[in-house]
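>>> Pasted the sequence and its predicted model underneath.
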Amino acid sequence: MNKRSEKPAKLICRNVWKVYGTNPRAFFDQGSGDVKDTKGKIAEIRGTGSIAAAANVSFEVHEGEIFVIMGLSGSGKSTMVRCLSRLVEPTVGEVYLDGTDLLKASKSELIEIRRHKMGMVFQGFGLLPHLSVLENVAFPLKIQKIDEKERFARAREMIELVGLRGRENAIPNQLSGGQQQRVGIARSLAVRPDVWFLDEPFSALDPLIRRQMQDEFVRLQTMLHKTIVFITHDFLEALKIADRIAIMKDGEVVQIGTPTEIVLNPATRYVAEFTEDVPLVRVITCGSIMEPATLGLDTSRAVDPTTTLETLLPSFSDRQSPVAIVRDGAVVGMVTAIGALQALAQNEAKVLKQ
């Protein structure tokens, strides 16, 4: 199991529905979203001309975890991230942040929660065009009525964190798309959020800049250990950043699991089609194929159990000795070149049969 997923749940979503139409709550007895026949309820809703944009969605996001929600356009993924923050009001269901039911929070309570506990980054950069980079990053702190000296000091800290030191006085139209998105990330981090929502933040960027921003995002997470809900339609992007993935279709979550679990054991044909072009070397981890370690094993090139075969295989190019797998400073197993190749062959055959 991913170590982050062993931590307490930071954000809990239970039986959330978002129905667009006339009197949407009338579809749910006593206001409960816990429906046994979800597909039947979706059909009932559609039969009246209404739309179930999110249908009986439940999941937990653990502290320090990157939880990716993905699906095709219209699957409900962006609706869900907005329901979690109540930018869109769920029809029924429960959403808890640190034990607080967000759907029962008053308007004023919700404003304070958003200001102090949530960071949000969307596909559109949303920068204020007349303000400098420094002023844009400091803006949410100004809303919090933090004094100028402190808010600019924190803003400069965030600007340096995202690699934009020296551009503090630039205005948005003087920046590239990737730099503008970095400003948006810095601004969302300035409030030191407990949970960070990102809705396709890199999808408007050119492919090269997008890959650079993904790398930057991974770097930031290794430093900050935020609890993150990240929306994307790109499985390779999800593969790069996710601890766990929830795949949505027609408003429903059809599978939740680690990238490896979803690629190797897709729950439906829809999920299999999502993952069919993913190279297996990117998802099979050392921990999933390791063997018991032998005595005297060389640990000079040890790797973590989460290391993928894509990263590991070059280690066998100059020598064929086993590679030690180390967790928390202790050797927990090893991977051999033959073992790695056998795992790839076995899983390739398994995927072809699906």
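Yep, that arrived.

>>> alpha carbons only for contacts and neighbour counts from here, please
Noted.

>>> Spit out the contact partners of V121.
Contacts for V121 were tallied using Cα atoms under 8 Å, 6 or more residues apart in numbering; they are 184-185, 188, 197-199, 201.

>>> From those, pick the one nearest T79.
D199 (9.9 Å; Cα to Cα).

>>> what about that closest one, how many neighbours?
For D199, the neighbour count with other Cα atoms under 10 Å is 22.

>>> quick one: which of the contacts of V121 is nearest S78?
Nearest member of the contacts of V121 to S78, counting by Cα to Cα, is D199, at 6.6 Å.

>>> wouldn't that closest one be in contact with R82 here?
No. If you go by Cα atoms under 8 Å, D199 and R82 don't touch, sitting 9.0 Å apart.

>>> by contact count, what packs against the host helix or strand of K10?
K10 belongs to strand 9-20 when assigned by DSSP states H and E. Packing partners of strand 9-20 (3 or more Cα pairs under 8 Å, 6 or more residues apart in numbering; DSSP states H and E): strand 51-62, helix 77-85, strand 92-97.

>>> So for L110, which of the ones you listed sits nearest?
L110 sits nearest to helix 77-85 of all those, at 8.7 Å, using Cα to Cα.

>>> Include secondary structure when you put the contacts of V121 into JSON lines, please.
Compiled in JSON lines, the contacts of V121 are given as follows (DSSP: H, G, I helix; E, B strand; the rest coil):
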{"residue": "G184", "secondary structure": "helix"}
{"residue": "I185", "secondary structure": "helix"}
{"residue": "S188", "secondary structure": "helix"}
{"residue": "F197", "secondary structure": "strand"}
{"residue": "L198", "secondary structure": "strand"}
{"residue": "D199", "secondary structure": "strand"}
{"residue": "P201", "secondary structure": "coil"}
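
>>> Kindly indicate which of those lies nearest D101.
D101 lies nearest to F197 out of the contacts of V121, by Cα to Cα, at 17.5 Å.

>>> Please report how far that closest one lies from A186.
Here F197 is placed at a distance of 13 Å from A186 (Cα to Cα, to the nearest Å).

>>> the more surrounded of those two?
Between F197 and A186, A186 has the larger neighbour count (other Cα under 10 Å), namely 29 against 23.

>>> Hmm, that one is touching M158, no?
Yes. With contact defined as Cα under 8 Å, A186 reaches M158; the gap is 5.2 Å.

>>> Next up, a structure to set beside the first:
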Amino acid sequence: MTLAPGITLKGQAHIDGRPLFAPLSLALDAGRWTCLLGGSGVGKTTVLRLMANLPTGAVFDGKITATDGASVAERIAYMAQDDLLLPWATVEKNIALGARLRGQKTDMARLHRLVDRCGLRDHLGKKPSELSGGQRQRVALARTLMEDKPIILLDEPFSALDEKTRAAMQDLAADLLTDRTVLVVTHDPGEAARLGHAIHVMTETGLTSVAPPAAAVPRAVDAQETITCRSDLLRLLMETSS
């Protein structure tokens, strides 16, 4: 993996002439987690998809740049809210999907290291229907990491999980994505309070930044500073959605 750059998105977007989000400047610090929250429809996922150079249905007037001046989209791995596993493929083949689609040889040594880190050794030959929700998310995370990209975009990746499994997946992701530049779009204030080195709430008028807890990521769920940050974020979200 090459060194993770910082990323800046500056601009505004509209759909059919209607503003989707106002002019904003979103900076992702190199090798850090940035969490983006906000109500439905304010453009969070559009921001993420713009960075990944994926279709959005919106017209974007602005620019996306990396601190090192190199292309952004080519260095991104994207993990969607749904795990998007191929139902007919085994865990091993799902993890190796990117290389297979490009016609490249799979780095099996890397695959097996990720399998072990993600606790999937006993499930390599299983199909997605044979896995729990948490196991499926671990497969999706391993597939994302197989791309070995310095920039990781996460779109509500753990929202469908129960609280215990979600916390475990947050811990695993924080560990495996150390030194990557990560943008996570989330509706969960607790997730942002645990994972964010920088936390922003997006509204129709722009971004409001909230100071994260001082503790290292991932922060303890029951730490007072995590609880306080979660409460502050929830209060802000309620105020901005009224």
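It's in. Everything quoted here is computed from the prediction, not taken from an experiment.

>>> Give me the TM-score for these two chains.
TM-score of the superposed chains, computed with TM-score structural alignment, normalised by the length of structure 2, equals 0.81; 221 aligned residues with a Cα RMSD of 2.8 Å.

>>> what is in contact with A186 and M158 of structure 1 at once?
Here A186 of structure 1 and M158 share the contacting residues V137, scored by Cα under 8 Å, 6+ apart.

>>> helices and strands around the top helix by length along structure 2, which ones?
If you go by DSSP state H, structure 2 has its longest helix at helix 224-241. When contacts are defined as 3+ Cα pairs under 8 Å, 6+ apart, helix 224-241 of structure 2 packs onto helix 189-195, strand 198-203.

>>> For A223 of structure 2, find the nearest of these.
Taking Cα to Cα, helix 189-195 is the member of these nearest to A223 of structure 2, at 9.6 Å.

>>> Kindly name the residues of structure 1 that line up with that closest one.
Alignment of helix 189-195 of structure 2 against structure 1: residues 235-241, by TM-score structural alignment.

>>> Any chance you could list what contacts that stretch?
Applying Cα under 8 Å, 6+ apart, the external contacts of stretch 235-241 of structure 1 come out as 66, 68, 70, 214, 218, 232, 245, 259, 274-275, 278, 282-283.

>>> looking at the residues you listed, which has the most residues close by?
V68 (29 neighbours).

>>> Do I have it right that it meets T232?
Yes. V68 of structure 1 lies in contact with T232 (Cα under 8 Å); the separation is 7.2 Å.

>>> So which residues of structure 1 form helices?
Here structure 1 has its helices, by DSSP H, at 38-47, 77-85, 107-117, 133-143, 148-161, 177-190, 207-224, 235-241, 259-264, 269-275, 286-289, 309-312, 337-353.

>>> mind checking how far the equivalent of R18 of structure 2 over in structure 1 is from A343 of structure 1?
In structure 1, R18 of structure 2 lines up with I51, judged by TM-score structural alignment. Going from I51 of structure 1 to A343 of structure 1 by Cα to Cα gives 44 Å.

>>> who's sitting farthest from the centroid in structure 2?
No residue in structure 2 sits farther from the centre than G17, which is 28.7 Å out by Cα atoms, centre = their mean.

>>> Find the nearest non-adjacent residue to V210 of structure 2, please.
I199 (5.5 Å; Cα to Cα, 6 or more residues apart in numbering).

>>> Contacts only, for the one you found.
Counting by Cα under 8 Å, 6+ apart, the residues that I199 of structure 2 touches are 34-37, 192-193, 209-212.

>>> Any idea how many residues pack against C118 of structure 2?
So C118 of structure 2, with other Cα under 10 Å, has 19 neighbours.

>>> roughly how far apart are the equivalent of it over in structure 1 and D206 of structure 1?
Using TM-score structural alignment, the partner of C118 of structure 2 in structure 1 is V162. According to Cα to Cα, V162 of structure 1 stands 19 Å off from D206 of structure 1.

>>> Compute the number of surrounding residues for E147 of structure 2.
Using other Cα under 10 Å, E147 of structure 2 has 19 neighbouring residues.

>>> For it, list the residues it contacts.
Listed by Cα under 8 Å, 6+ apart, the contact set of E147 of structure 2 reads 77, 98.

>>> Okay, the equivalent of it over in structure 1 and R114 of structure 1: tell me how far apart.
E147 of structure 2 maps onto V191 of structure 1 when the alignment is built from TM-score structural alignment. Taking Cα to Cα as the measure, V191 of structure 1 and R114 of structure 1 are separated by 10 Å.

>>> Ok, L87 of structure 1 next?
Separation of L87 of structure 1 from R114 of structure 1 (Cα to Cα): 10 Å.

>>> Of those two, give the one with the bigger neighbour count.
Neighbour comparison, L87 of structure 1 and R114: the larger count goes to R114, with 17 against 11 (by other Cα under 10 Å).

>>> what's the nearest residue to that one if we skip its chain neighbours?
Closest to R114 of structure 1 by Cα to Cα, 6+ apart is S85, at 7.6 Å.

>>> Give the burial count for that neighbour, as a bare number.
Residues lying near S85 of structure 1 (other Cα under 10 Å) number 21.

>>> To which residue of structure 2 is it aligned?
Under the alignment (TM-score structural alignment), S85 of structure 1 maps onto A52.

>>> and that match, what does it touch?
A52 of structure 2 neighbours (Cα under 8 Å, 6+ apart): 72-73, 76, 78, 153.

>>> Narrow these to just the buried residues.
With burial judged by 16 or more other Cα atoms under 10 Å, the buried subset of the contacts of A52 of structure 2 is 72-73, 76, 78, 153.

>>> and which of those residues is nearest to P128 of structure 2?
Y78 (19.3 Å).

>>> Now do the same contact list for the counterpart of that closest one in structure 1.
Aligned counterpart of Y78 of structure 2 in structure 1: M120 (TM-score structural alignment). By Cα under 8 Å, 6+ apart, the residues touching M120 of structure 1 are 188, 196-198.

>>> out of those residues, who's nearest K7 of structure 1?
So of the contacts of M120 of structure 1, ranked by how close each gets to K7 of structure 1 (Cα to Cα), first place is W196, at 16.9 Å.

>>> That closest one and R115 touch, don't they?
No. With contact defined as Cα under 8 Å, W196 of structure 1 does not reach R115; the gap is 11.9 Å.

>>> Please identify the buried residues of stretch 223-242 of structure 2?
Quick answer for stretch 223-242 of structure 2 (16+ other Cα under 10 Å): 225-227, 229-230, 232-234, 236-237.

>>> Check stretch 153-171 of structure 2 too.
Residues of stretch 153-171 of structure 2 classed as buried by neighbour count (16+ other Cα under 10 Å): 153-158, 165-167, 169-171.
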